[in-house]
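# Mind looking at a prediction? Sequence and model below.
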Amino acid sequence: MIAATGFADRTVALFGLGKSGLSTVRALEAGGARVVAWDDSEAKRAEAARAGVAVEDLTKRTWSDVAAFVLSPGVPLTHPEPHPTVKLAHEAGVEIIGDVELFQRAVRASDAGARIVAITGTNGKSTTTALIGHMVRRCGADAQVGGNIGKPVLELDPPKPTTVYVVEVSSYQIDLAPSLAPDVGVLLNITPDHIDRHGSIENYAAVKARLFAHQPADATAIIGVDDVYSMDICTAVSASRGPRVVPISVGKTLGRGVYVLDGTLYDGTGTQTVKAGDFRPLRTLAGAHNWQNAAAAYAVGRALGFSRDKILTAFESFPGLAHRMEIVAEEAGVRYVNDSKATNADAASKALATYDNIYWIIGGKAKAGGIETLGDYFPRIRRAYLIGAASDEFARTLEGKVDYVRCQTLDRAVEAAAEDAEAAEGAPRVVLLSPACASFDQFANFEERGEAFRTFVLKHLDAEGRATA
């Protein structure tokens, strides 16, 4: 655990008693703070009280003694309207921060020499974070991976000179981290998402840009330039005379930076551009979107001082990220791919662009726009298997364009898709769970949905008496 310093013998109010909230309470108390906490959920309040947390209704207490207000990133800060506790904090003139801000302050105050790599973006940040963590470990440093993926940041090990913190940060977390200044900041891409929480795509992009706002001149900003919002941010950061900027791209040649053309990696960060490696053989980093992730990770490795050979060797042993184009099994010409983390159409497009002969399991709780934007990938799909609440909407979109079957539940979809793929002939076939939907109509989260997919696939193959390599 990292003790949250700076509030010894002072009162800190906290709202949101989920996993990160409880870890933040412990970190603040370890730093000597008095914490009063609240949550709208009675069950979470009861759980926290059993754990010894001082639970108090923040809407009914005075705020005159509160030194800071720590807000869970899942709670509205500005849109669609501020949570009532946010309004009270504003009225009392109390600063509003999150656990990432406490983490940044604690690491800086330690003066241990640890470095922070912070990764954000609409899509790909979890895979990129996991890949960077794997690379850092393989290159001999102490990788501490967490944030919006895995462990909450304050549950990571305390800083040491060899520590590299590899932290995934969402727009919500950046919004609550006003002094965040990573040694290496990574922005992969920006596409419309979380508009309900930021009010507009422009506000969303502005929050993402804050990742680089406080970086010193000896820091590095790695920024994807394949969408207009990220390109604009790259231009602005370059003009600010702040951190060193490394643009990254997949599909276009850059005058400077790191880019990938047809799977070949080029490094243009030095005096001349060199061909640095080949991503095409990397089985767990297939597809152009993963090449962007790998290009960003490569740029991070170089910024941290690792050699090209060590970085690329590390990529070869990367096992992949659970629920993101994860290969669950492969048997008799059929590959079973768990892409449950694809909770919107843009995320699903990455898997659809990677494979041909797809038996596509799709559906759940639809997001705005549905799958209308995926029409260019429909010729790759042999049949679609509709599940969940979005079935009617998606059937209307697919009608006359893609053959589909209404399965309603995931177990039926897996069985039907597997049987169809196994009966087909020719080129390798892919049974793909890439739902383009949230999971909340039938599952608690995308992880539970992905694990169910894995279970159903292995059960099917076991029933058929087949290997599940």
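Alright, I've got the coordinates.

# Please count neighbours and contacts with C-alpha atoms only from this point.
OK.

# helix/strand/coil for the residue lying closest to Ala143 once chain neighbours are set aside?
Counting by CA to CA, 6 or more residues apart in numbering, the nearest residue to Ala143 once its immediate chain neighbours are dropped is Val164, at 5.1 Å. Taken by DSSP: H, G, I helix; E, B strand; the rest coil, the conformation at Val164 corresponds to strand.

# Enumerate every residue touching Val164.
Applying CA atoms under 8 Å, 6 or more residues apart in numbering to Val164 gives the contacts Ala114, Arg115, Ile116, Val117, Val136, Ala141, Asp142, Ala143, Gln144.

# And for stretch 266-286, what's in contact with it?
Residues outside stretch 266-286 that contact it (CA under 8 Å, 6+ apart): 246, 254-260, 263-265, 291, 294, 308, 312, 315-316, 318-320, 325-327, 354.

# Quote the end-to-end distance of that stretch.
Stretch 266-286 has its terminal residues 17 Å apart, counting by CA to CA, to the nearest Å.

# For it, buried residues please.
Residues Tyr266, Asp267, Gly268, Thr269, Ala276, Asp278, Phe279, Leu282, Thr284, Leu285, Ala286 are the ones in stretch 266-286 that count as buried (16 or more other CA atoms under 10 Å).

# okay, pairing it with this:
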Amino acid sequence: MIAAAGFAKRKVAVFGLGTSGLATVRALEAGGATVMSWDDSETKRAEAAAGGFNITDMKDWPWRELAALVLSPGVPLTHPQPHAVVSMAQAAGVEIIGDIELFQRAVTASGTGAKIVAITGTNGKSTTTALIGHMIRRCGGHVQVGGNIGKAVLELEAPTAATVYAIEVSSYQIDLAPSLAPDIAILLNITPDHIDRHGTLEHYAAVKARLFTRQGEGDTAIVGVDDALSKDICTGTGARRTAKVVPISVGKTLGRGVYAIDGMLYDNAGSQAVKAGDLRDMRTLAGAHNWQNAAAAYAAGRALGYTREKIFAAFESFPGLAHRMEIVAERDGVRFVNDSKATNADAASKALGAYRNVYWIAGGKAKEGGIESLEALFPHISRAYLIGDAAADFARTLEGKVDYRQCGTLPKAVEAATKDAAAGEAEMRVVLLSPACASFDQFRNFEERGDIFRREVQRVLAETGGAAA
């Protein structure tokens, strides 16, 4: 655990008692603060109280005595309107921060020189964070991975001179971290998202851009330039002439930066462009979106001083991230891919774009727009297997364009898709769960849906001739 710095013998309030909120309370108490906490959820309050936490109604907090309010990133700060606790803090002149801010202050106060690699972006940040953590570990570094992925950031090990933190940060977390100053900051991309919490796309982008504002000489800013907003941020960051800026791209050659063309990664961040390595045969980094993730991770690896050879050796052994184009089995030319995290059509397009000869399992609780936007990728689909509430609507979209079966449930879809894929003639066939839907019609969450897919694949393969690789 990382003890919060700067609040010894001071009163601090924590609002929001999820995983990160409870970790925040423990970190503040370890740093000597007197902490009072609250949550809108009666269940969470009861669970925290049973765990020995000090639960005090926010209406009874001594607002004029508080050194800070530490706010859960899930609580509205500005839009659609500030939460009541935010308004109360502002009225009392109390600083409002988040756990990432406490983390940054603690690392700075430690004086260890521990490095922070912070990764954000609308899409790909979890995979990129995991890939960077894996790369650092395989290259012999001491890495701690957390933030918006895995462990809450304050639950990570305390900093040492050798520590490199690879942390995923959301726009909500950046909004609550005014001192965040990563040694290496990565922005992958910006597409419309979380507008309800930021008001406009432009404000959302402005919050993302804050990741770079406190960087200085010797720091590195790695910025995707394949969308207009990120490109503008890259230009603005470079104009400040502080951190070294490394643009990244997929599909276009850069005069300076790191880019991927047809799966080949090129490094033009130095005096001349060199071929860094081939991503095309890396099973867990398939598709253009993963090539962008790899470009960012490669640039981070080079900024940390790793050789191209060591970086690509690490990429080759990357196991992937659960439920994100996760390869769960292969047998006799059939690959089984768990992409349960694809809860909308845009997310599903990444996997469908990465593979051909796809036996596609789709459906669930539909999102607005359905799957009409995927029509250009329909030629990649050998057959679709429809499940859940969206099955009838998806069938209407696919009618006359893609062969499909109404399966209803995930186990039935796995059985049918496995049988059909086994009979296929293509050299590589892919049974793909990429639902393009939320999971809540049949499952608690996308993780449970992916776990059941993984289990059913192993069951069907065992029943039809033994376990798969």
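Sure thing, it's come through. Predicted, not measured: the structure shown is a model, and the values here were computed from it.

# TM-score them against each other, please.
TM-score of the superposed chains, computed with TM-score structural alignment, normalised by the length of structure 1, equals 0.96; 469 aligned residues with a CA RMSD of 1.5 Å.

# Of the contacts of Val164 of structure 1, which is the most crowded?
Val136 (26 neighbours; other CA atoms under 10 Å).

# how about Asp356 of structure 1, secondary structure?
Secondary structure, three-state DSSP: Asp356 of structure 1 is coil.

# Please name the residues that touch it.
With contact set as CA under 8 Å, 6+ apart, Asp356 of structure 1 has these partners: Arg380, Ile381, Arg429, Val430.

# Please repeat the previous calculation with a cut-off of 7 Å.
Arg380 (CA atoms under 7 Å, 6 or more residues apart in numbering).

# Same check on Glu65 of structure 2?
Residues in contact with Glu65 of structure 2 (CA under 7 Å, 6+ apart) are Lys11.

# again, but for Arg26 of structure 1
For Arg26 of structure 1, no residue meets the contact criterion (CA under 7 Å, 6+ apart).

# part of a helix, is it?
Yes. Membership of Arg26 of structure 1 in a helix is supported by three-state DSSP.

# Just give me the neighbour total for Trp145 of structure 1.
If you look again at residue 145 of structure 1, you'll see it is Val, not Trp. 24.

# so where does it fall, helix or strand?
strand 142-147 (DSSP states H and E).

# Please apply the same query to Val430 of structure 1.
strand 429-433.

# Helices of the stretch 351-469 of structure 1, start to end?
For the stretch 351-469 of structure 1, applying DSSP state H, counting those that start in this stretch gives helices covering 391-398, 410-423, 446-463.

# Out of these, which gets nearest to Arg108 of structure 1?
Set against Arg108 of structure 1 and scored by CA to CA, these come closest in helix 446-463, at 33.5 Å.

# average distance between that closest one and structure 2?
With mean CA distance after the TM-score superposition for structure 1, helix 446-463 of structure 1 departs from structure 2 by a mean of 1.2 Å once superposed.

# Run through the neighbouring helices and strands of that helix.
helix 410-423 (3 or more CA pairs under 7 Å, 6 or more residues apart in numbering; DSSP states H and E).

# Output the contacting helices and strands for the helix it packs on.
Short answer (3+ CA pairs under 7 Å, 6+ apart): helix 410-423 of structure 1 packs on strand 358-363, strand 429-433, helix 446-463.

# Compute the inter-axis angle for the longest one and strand 358-363.
Going by axes from the mean of the first three to the mean of the last three CA atoms, to 10 degrees, helix 446-463 of structure 1 is angled at 130 degrees with respect to strand 358-363.

# which residues sit against helix 446-463 of structure 1?
Here helix 446-463 of structure 1 makes contact (CA under 7 Å, 6+ apart) with His323, Val328, Asn338, Ser340, Lys341, Asp411, Val414, Glu415, Ser439, Phe443, Thr468.
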